[in-house]
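Student: return a 3D structure for these sequence lines:
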Amino acid sequence: MIKKILILTFVFLGLTACSLDNTDEPNYSFELLPVKTATVPAEFHYGESAIIKVTYDLPTACHFFYGLYYEYQGSSRIVAINSQVINTTSCAEVITEKEYEFDVQVLQHEDYTFKFWKGTDTSGNDIFEEIVVPVVD
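Tutor: So this is what the prediction gives:
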């Protein structure tokens, strides 16, 4: 009987001692950032890889690079920057320019069209800078 009471007491304490309300942990969100500049090769060679370099701005001290947004649409590629944002009330608005390089494996014979996301216009429509890179054998 005492063992059952002890077990129930430990189970009760285990379930109630830890709060699932973690208000001390930061709250995160994700935000796409525009590509500021893009440097691409003049041409791709089929079967090889090529490096593309992009620059972007982190708009606040609470923004961090989270990865490259890279979406396939046929022979087109949409490119933007994924950022992680710490949602806090005290965040310095300091613009920091960053650079990122990535490899492209040239596996198609058609020209590649890169659509570098530049943000949105006043109507909320996406704005892209399109760069076509021809593929040679």
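
Student: please make it C-alpha for all contacts and neighbour counts, starting now.
Tutor: OK.

Student: contacts only, for the spatially most central residue of the chain.
Tutor: Centroid-nearest residue in the chain: Asn82, 1.8 Å away (criterion: Cα atoms, centre = their mean). Applying Cα atoms under 8 Å, 6 or more residues apart in numbering, we find Asn82 in contact with Phe30, Glu31, Leu32, Leu33, Phe65, Tyr66, Gly67, Leu68, Tyr69.

Student: one more to put side by side:
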Amino acid sequence: MKRYLLLILAITTFISCNDDDDDYHDYHLEYTEVISADVPEEFEFGRTYRVEVTIELDDSCHFFYNQYDYFYEGTSRLIYPIVHIDDGIPCTPNIREVTFSIPVQALQTEPYIFKFYQGEDADGQDLFLTIEVPVV
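Tutor: Predicted coordinates:
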């Protein structure tokens, strides 16, 4: 019985290590621009809110898997949505908008300053859609 289990384990290991995968392709991740953001007019201290963020995917090779970087910078929050882009395969034009939400719990008394990534300027500096939300 032990030999039988070892044989099954060896076969399973061999098959799982087979790298002859026709579906494999290269990809990379990059930040994408925010088109719009829907935030409450004000936050009540201690409550949790959902900030709705809309991005645009350029073609059939762009995918959004609800990934974003969320950085703290004093009272500011910098939001960078991340897209998955397939490389080395043909893409078709398929522009579409995707909206996702970010939970925000109001835990500071100062206004929140949201900075949503909107690309780079000619000098390579990040551009942002900036929205300030007071806390009451």
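
Student: how alike are these chains, TM-score-wise?
Tutor: The TM-score (TM-score structural alignment, normalised by the length of the second structure) is 0.80; 122 aligned residues with a Cα RMSD of 2.0 Å.

Student: the residue nearest to the centre of the first structure: which element?
Tutor: Taking DSSP states H and E as the criterion, Asn82 of the first structure maps to strand 76-87.

Student: same list (the contacts of Asn82 of the first structure) but as a markdown table, adding neighbour count, distance to Ser49 of the first structure and secondary structure.
Tutor: As requested, the contacts of Asn82 of the first structure are exported to a markdown table (neighbours: other Cα atoms under 10 Å; distance: Cα to Cα, whole Å; DSSP: H, G, I helix; E, B strand; the rest coil):
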| residue | neighbour count | distance to Ser49 of the first structure | secondary structure |
| --- | --- | --- | --- |
| Phe30 | 15 | 30 | strand |
| Glu31 | 14 | 29 | strand |
| Leu32 | 17 | 26 | strand |
| Leu33 | 21 | 25 | strand |
| Phe65 | 19 | 24 | strand |
| Tyr66 | 14 | 23 | strand |
| Gly67 | 13 | 20 | strand |
| Leu68 | 17 | 17 | strand |
| Tyr69 | 15 | 19 | strand |
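
Student: which one among the residues you listed gets closest to Glu110 of the first structure?
Tutor: Using Cα to Cα, Tyr69 comes nearest to Glu110 of the first structure of these, at 21.9 Å.

Student: just to check, the closest one is in contact with Val79?
Tutor: Yes: between Tyr69 of the first structure and Val79 a contact is recorded at 5.5 Å, counting by Cα atoms under 8 Å.

Student: picking that back up, give the buried residues for the strand holding Asn82 of the first structure.
Tutor: For strand 76-87 of the first structure, a neighbour-count test (16 or more other Cα atoms under 10 Å) marks Ser76, Arg77, Ile78, Val79, Ala80, Ile81, Asn82, Ser83, Gln84, Val85, Ile86 as buried.

Student: can you check stretch 95-103 of the first structure too?
Tutor: So, applying 16+ other Cα under 10 Å, stretch 95-103 of the first structure has no buried residues.

Student: could you do stretch 127-136 of the second structure as well?
Tutor: Phe128, Leu129, Ile131, Glu132, Pro134, Val135.

Student: and the contacts of it?
Tutor: Contact with stretch 127-136 of the second structure is made by 34, 36, 39-45, 106, 108-121, as judged by Cα under 8 Å, 6+ apart.

Student: for the buried ones among the residues you listed, write the corresponding ChimeraX selection.
Tutor: Buried subset of those, written as a ChimeraX selection, criterion 16+ other Cα under 10 Å:
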select :34,39,43,44,106,111,112,113,114,115,116,117,118,119
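
Student: is it fair to say Glu41 of the second structure lies in a strand?
Tutor: No: according to DSSP: H, G, I helix; E, B strand; the rest coil, Glu41 of the second structure belongs to no strand; its state is coil.
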